[in-house]
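Novice: One predicted model, sequence on top.
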Amino acid sequence: MFWSVSAAPMTTLALLGLFLVFTRSTATMDEENNIQMIEHHIIGVSGMKETKQMAFIHIPYPSYCDSADKYRSIDGSCNNLLKLQWGMLGRPFRRFLPQSYDDGVSKPRFFQRDGRILPSARLVSTNCHSEGNEGELRDHNLSLLFMQWGQFVDHDITATAEEEEVEDCCEGLLPDGKHNHYHTGGPCFPIPIPKTDPHFKRKCMDFLRSMPDEKGHKSHREQMNMITAYMDASQIYGSSVKEMNDLRTFNLGLLRTSASNQLPRGKNIHRPCKNETEAPNCLTSGDVRVNEVPGLTGLHTLFHKLHNRIVRILKRLNQHWNDEHLFQEARKINGAILQHITYKHWLPIVLGPGGMRQSRISWRYRYQPTLRAEVFNSFATAAFRFGHSLVPREFKTSVSDHTLVDTMFFRPYFLKVNNSRGLYSIMDGMVSRPCSRPDRFLTTGLTNHLYETIVPPMDLAARNVQRGRDHGLPPYSQYRRLLRRGSPRVQLSRKCLETYNNNYDEVDLFVGGLTEKPYNGGVVGPTFGFIIGQQFYNLKNGDRFWYENKNYRTRLTAEQLRYIKRMTLSRVMCDVLDLEAIQQNAFRMVSKSNPKVRCSDSSIPYLDLSAWKD
């Protein structure tokens, strides 16, 4: 997850105080429908004392799929006609390397191989990722929108559920930094805070382990992906029929909106937004993390509105189309635009030209039904959290040009102020301000003030390290050996290496991967580049409904595909926000090679929907 807190930036910002109870069938293709209740508590930050309301979503595993279906399912099922469940929500993560639990089965990494205790994740964060003002240095080539798009994409493909908190985990912390749940298999895995900590004065940071998949893995603990793995715009439309239906009007294919054409208000489920007089309620979308930060909410709003814009044009072109036809076709177009922007304009910056070639992502799409397009644990829990280093301390909003990120968590208020012109201000700030430099440093807004608007402040880097240990991710050195790069010699600071007792072989994957220098012309190093590249290759070539597919039932026509391939995020912003001008590539700052042009300029082509006229 890009920058959420549950399992990946989720980390990488994550799933907070939310409870969804999914009911799914345990039936396989050869069995009868055997319905069993499975409770999945999606709660990204432990220690929250919130009312826990639950939504019941029925998600049966399919026993039959119709290969003639024109549109992808909402829950990811039936994409692969050989393995009907591949890519569905609730599926276990995959692994590049065998799990590295202390007991080989389920106990989180707490000890080094020599028997000494691993350093506290908070101490690792302080000594490896938080030095001076390094986390505030800007990359004057990349815009904030480059950073924010990563989180938006992450919430389309990864989400990890935490176990339910049954007690205050910090109350059970033992003198050696261990919790008795380490021995009993309970949910608590708190992060000890050293007495000498430069910021926190409490002894512990609450932390819950991720919920295990108790059905699919008998040999060891494995975590689950709680949304569809495919890049299918699930962050806009949801990963279940119930989520999708709650967002639909069932009238002319439109999605629901609230006052001033904003996202609909939260319904039937409590979301822990900061209560403000001007905006007391959270907003809702296809992913429960929509309210984490205003920039993320802004992208949700942008593509929510784009759906309705597409629907209205399609209706004018095809008066005979009914609600279902309009909705599904607009969903297909919206999803295709998201895929194209990500793979054509965003990933080449992440991986660089060399990384795109090395991962084969730049190769022509070729569907491979034996390719499992599901998410790697190391991707969700470490590699795709590289974006945390891109987050700056200050943002431009309608309230101030220097709004601290500390004050923005779970406050959709920033989009609603000034007669809902807040959306324009947030998105304008995203394209006009640079993101932080891609390196090993995180802003103190994330390491000392994470989510302090609604809970006791936490440390995102520490949570990333602790989550990797919770998931049994092997140390960084083992991934380097997987890549046949020999003994790792990343440029860890002396202070950071001493934290690990000068033992490279115990360095956590997040720490080592984030410390590597950019590689192949991208913004990530070789280890994270390999993991991210393999993941996105699989998501593309393992998706039967990929926008470039050639199947006569599911494909776009040649003319439709040509128009989709002209789309840019700048064009989306022009159309939805009624802008007059914007830079050609919204992921990069304005420059001589990326000038600001009028929205009517031919360098930002329109999406001509006349290609969809019957």
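Specialist: Right, received. Where do you want to start? Remember, predicted model here, so these are calculated numbers, not experimental data.

Novice: Every contact and neighbour count from this point should use C-alpha atoms.
Specialist: OK.

Novice: Between its first and last residues, how far does stretch 561-571 reach?
Specialist: Chord length of stretch 561-571, first to last residue, is 16 Å (CA to CA, to the nearest Å).

Novice: Looks like Pro434 contacts Met147 (just checking).
Specialist: No - the pair formed by Pro434 and Met147 falls short of the contact definition of CA atoms under 8 Å, at 9.3 Å.

Novice: separation between Leu20 and Cys574?
Specialist: From Leu20 to Cys574 the distance is 36 Å (CA to CA).

Novice: for Ile35, same thing?
Specialist: Taken as CA to CA, the span from Ile35 to Cys574 is 47 Å.

Novice: just Thr554 next, same as before
Specialist: The span separating Thr554 from Cys574 equals 29 Å under the rule CA to CA.

Novice: Go ahead and list the helix or strand containing the residue positioned nearest the centre of the chain.
Specialist: Residue closest to the average C-alpha location in the chain (CA atoms, centre = their mean): Asp154, at 2.3 Å. Taking DSSP states H and E as the criterion, the element that holds Asp154 is helix 144-157.

Novice: Check which residues of the next helix or strand after that helix are buried.
Specialist: Of the helices and strands lying after helix 144-157 in sequence (DSSP H and E), the nearest is helix 181-184. Of the residues in helix 181-184, those buried by neighbour count under the rule 16 or more other CA atoms under 10 Å are His181, Tyr182.

Novice: got the contact list for the following helix or strand past helix 181-184?
Specialist: Along the chain past helix 181-184, the next helix or strand (assigned with DSSP H and E) turns out to be strand 191-192. With CA atoms under 8 Å, 6 or more residues apart in numbering as the contact definition, strand 191-192 has outside contacts at Ser120, Ala121, Arg122, Leu173, Gly177, Lys203, Cys204, Met205, Asp206, Phe207, Ala462, Gln466.

Novice: Centre of the chain to strand 191-192, how far?
Specialist: 25 Å (CA atoms, centre = their mean, to the nearest Å).

Novice: and what of stretch 437-446?
Specialist: Between the centre of stretch 437-446 and the centre of its chain there are 18 Å (CA atoms, centre = their mean).

Novice: here comes the other one, which I'd like you to weigh against the first:
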Amino acid sequence: MGPREAAGAGTAPARPDSAERQAADRTPTGHAPPAARSGPQRGGGPAAKPVTGAGYRRSRFWALYDALAGLLDRRFGWDRLPTPLGLAVLVGIRNRLRKRNLHDPGRLPSVGPPRPAPGPGDPRVRRTADGSCNDLDHPSMGMAGTRFGRNVPLDSAYAEPPGRIMTPNPRLVSRRLMTRTRFQPAGSLNVLAAAWLQFMIRDWFSHGRSPSEDPWTIPLEPDDDWPAPPMTIPRIPADTTRPPGYDGPVTSLNTVSHWWDLSLVYGSSAEEQRAARTGADGKLRLRSRGTRPMAGGEADPAMEPGFWLGLVMLHTLFTREHNAICDRLRAEYPGWGDDELFERARLVNAALVAKIHTVEWTPAVISHPTAVIGLRANWWGLASERISRALGRLGGGEVVSGIPGSPTDHFGVPYSLTEEFVAVYRMHPLIPDEYGLRSLGDDSPIRRYTLRELSGPAALEVASAVSAADLLYSFGTEHPGAIVLNNFPRLLQEFERPDGRLMDLAATDILRCRELGVPRYNEFRRLLHLPPARSFEALAGDPGLAAALREVYRDRLEDVDLTVGMFAERRPEGFAFSDTAFRVFILMASRRLNSDRFFTADYAERIYTRAGLDWIADNTMASVLLRHHPELRPALRGVGNGFAPWHRAGGAG
């Protein structure tokens, strides 16, 4: 039984007022700001300029609608209602989140924020390298180097104090609750789904390089066999735009563009973009070492932490896709030069990736029928793909014909990705520890590798030695791990960075949320208008797991970390991750489309061309794979979603 049932049928715990909440709820978790922090710095900065969307659905009708949706969700759960009613409830849930869970740290004091630099070309008709000028009235919105936003009120976004941040010890949480005791597969997915997520995450956000000095030192238990004591975890890089003496809510910077612009392939700076391009026909370099520089200039991408074979495979695939789009556009518009072809192909490629994630990857990972319809409606609208493609847009709004082509809307808050969005996407259990590479032709084994043997510079060696089709086939026919407790990859609990430093990424995930002011599990649920877990037994749904949670957290339910709670809770039918994470997802997944003019007001033929829009509409993950590797056709025949398990060659099981 999950937290919803534990709260009691039809009732939600009464929300205390702000003062009571600080005394009762947040004090145990260390998030109540000290009295000394109650001065003007907690919001005393200059107010941001108003943006579109202020007053979103504030009428009495919508207030009643949202209240009824919340009541039905608490009483029954959106996922247990008939599909039409469940969809209506999800609309109300998203309305409430849009109105109450978008908060702008840009209003806090700031010095020297990044400013857009003049670049080549007209920003009205192209994406800039750093993400600036997406909103032409607010050019720095969402650009590289700007702050992460928040989905919780800024008063709840303080870093935990020094004595509290190690309670309980993150390494203890990792060893007792995260360690993979046996591999628990996600049987409805293939390993490409795990690789895709990292491909997206590296595009969406990065806190940048952590400083080498003054790391966190993690105490070790006497029986801990950590090979390089003491254990240290680097701190999050400082927000360089905070003024001296700042003592307010946590703010941090996203070093890549916040927009869904495929910056992993194209770069988030003019220097990266120049390094990626050939300078002819709009095309990107296909490097012998597998991928473009990802850290700027000619830096070796294989020396970036987190670089592995899955990233190489997808980066190469969508570099090839960009070049194929260039060929199509050049055939259609033979007079276009290198820059024009590059910019238009980039728009098409980025939109295709956003579409694949919206209507294929996400429905594969959260395959509840109601959620699948809602996710596809984000792109195609409730009118369905068939009607939208046959008749075009029916009206201006997003409900009937989808977000692409609808008006741009920031919902009253300048757009950014959020720290809570980062937190709920910490899904390392998807990654297996071992990989059996096999031949596409007859399913015969090539070699078995550990994750460590496929990471860093070794990934490029494997990519050179094994054909891309065999690699894709191997990933497409194996399962990733389930996102649950006791299923964290052991090789990520002793992860060797390219610089030789060892890290426990499970302990790091726990510490990062505490360091970045992301509330712990129960308080996080309250702030997302969800009932908290009432007991360890209700949270875990299993007596043994409940006992382990109780022991690690010393009977303090309010101490349970967000990641731990999400991995423990009951998941809706078909979901690979938690309903708690889903709340952030339904808010932010559509927002990334709604706020981006290249997916809304400028998702039009005058920007993309007719050929470009048709390319986006006509293609799927499977068609991209088959365009560049037609030999995969037998493995993909009849597979409706490229992230579902493929057919094994020769009928192998």
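Specialist: All right, it came through fine. Small disclaimer: the values here were computed from a predicted structure and weren't measured.

Novice: before we move on, back to that, any idea which of the contacts of strand 191-192 of structure 1 has the most stuff around it?
Specialist: Neighbour tally across those (other CA atoms under 10 Å): the maximum, 29 neighbours, falls on Gln466.

Novice: which position in structure 2 aligns with it?
Specialist: When the two structures are superposed using TM-score structural alignment, Gln466 of structure 1 falls opposite Leu511 in structure 2.

Novice: got a list of what the nearest residue to that match once chain neighbours are set aside touches?
Specialist: With CA to CA, 6 or more residues apart in numbering as the criterion, Leu511 of structure 2 has its nearest non-adjacent residue at 6.3 Å, and that residue is Pro170. When the contact criterion is CA under 8 Å, 6+ apart, the partners of Pro170 of structure 2 are Ile218, Ala506, Ala507, Thr508, Ile510, Leu511.

Novice: circling back to that earlier point, quick one: the residue nearest to the centre of structure 1 from Lys344 of structure 1, how far?
Specialist: 17 Å.

Novice: same check, this time on Val311 of structure 1
Specialist: 25 Å.

Novice: Of those two, give the one with the bigger neighbour count.
Specialist: Neighbours per residue, other CA under 10 Å: of Val311 of structure 1 and Lys344, the larger number sits with Val311, 25 against 16.

Novice: helices or strands up against the helix or strand hosting Gln466 of structure 1?
Specialist: Take DSSP H and E as the rule and Gln466 of structure 1 turns out to sit in helix 460-470. Contact analysis of helix 460-470 of structure 1 by 3 or more CA pairs under 8 Å, 6 or more residues apart in numbering; DSSP states H and E lists helix 9-12, helix 121-128, helix 377-381, helix 444-447, helix 509-515 as its packing neighbours.

Novice: helices and strands around whatever helix or strand comes next after it, which ones?
Specialist: Next along the chain after helix 460-470 of structure 1, taking DSSP H and E as the criterion, comes helix 476-482. Contacting helix 476-482 of structure 1 under the criterion 3+ CA pairs under 8 Å, 6+ apart are the following elements: helix 509-515.

Novice: how far apart are the helix or strand just after the helix it packs on and its match in structure 2?
Specialist: Sequence-wise, the next helix or strand downstream of helix 509-515 of structure 1 (DSSP H and E) is helix 526-541. Aligned to structure 2 and superposed, helix 526-541 of structure 1 gives a mean residue distance of 1.1 Å (mean CA distance after the TM-score superposition for structure 1).

Novice: Give me the buried stretch members for the helix or strand just after helix 526-541 of structure 1, please.
Specialist: Per DSSP H and E, the first helix or strand lying C-terminal to helix 526-541 of structure 1 is helix 558-564. Taking 16+ other CA under 10 Å as the neighbour-count basis, helix 558-564 of structure 1 is seen to contain the buried residues Gln560, Leu561, Tyr563, Ile564.

Novice: wouldn't Pro480 of structure 2 be in contact with Val191 here?
Specialist: Yes - contact between Pro480 of structure 2 and Val191 holds when scored by CA under 8 Å: they sit 4.8 Å apart.

Novice: any residues in contact with both of the two?
Specialist: Leu430, Ile431.

Novice: Compare neighbour counts for Ile35 and Cys574 of structure 1 and give me the winner.
Specialist: With neighbours defined as other CA under 10 Å, Ile35 of structure 1 and Cys574 compare such that Cys574 has more, 19 against 15.

Novice: corresponding residue for that one in structure 2?
Specialist: In structure 2, Cys574 of structure 1 lands on Leu626 (TM-score structural alignment).

Novice: re the thing from before, closest to Trp62 of structure 2 out of the contacts of Pro170 of structure 2?
Specialist: Nearest to Trp62 of structure 2, judged by CA to CA, of the contacts of Pro170 of structure 2 is Ile510 at 37.5 Å.

Novice: count of residues packed around the closest one?
Specialist: 25.

Novice: Pull up the gap between it and Ile356 of structure 2, please.
Specialist: Note on Ile510 of structure 2: its distance to Ile356 of structure 2, by CA to CA, is 30 Å.
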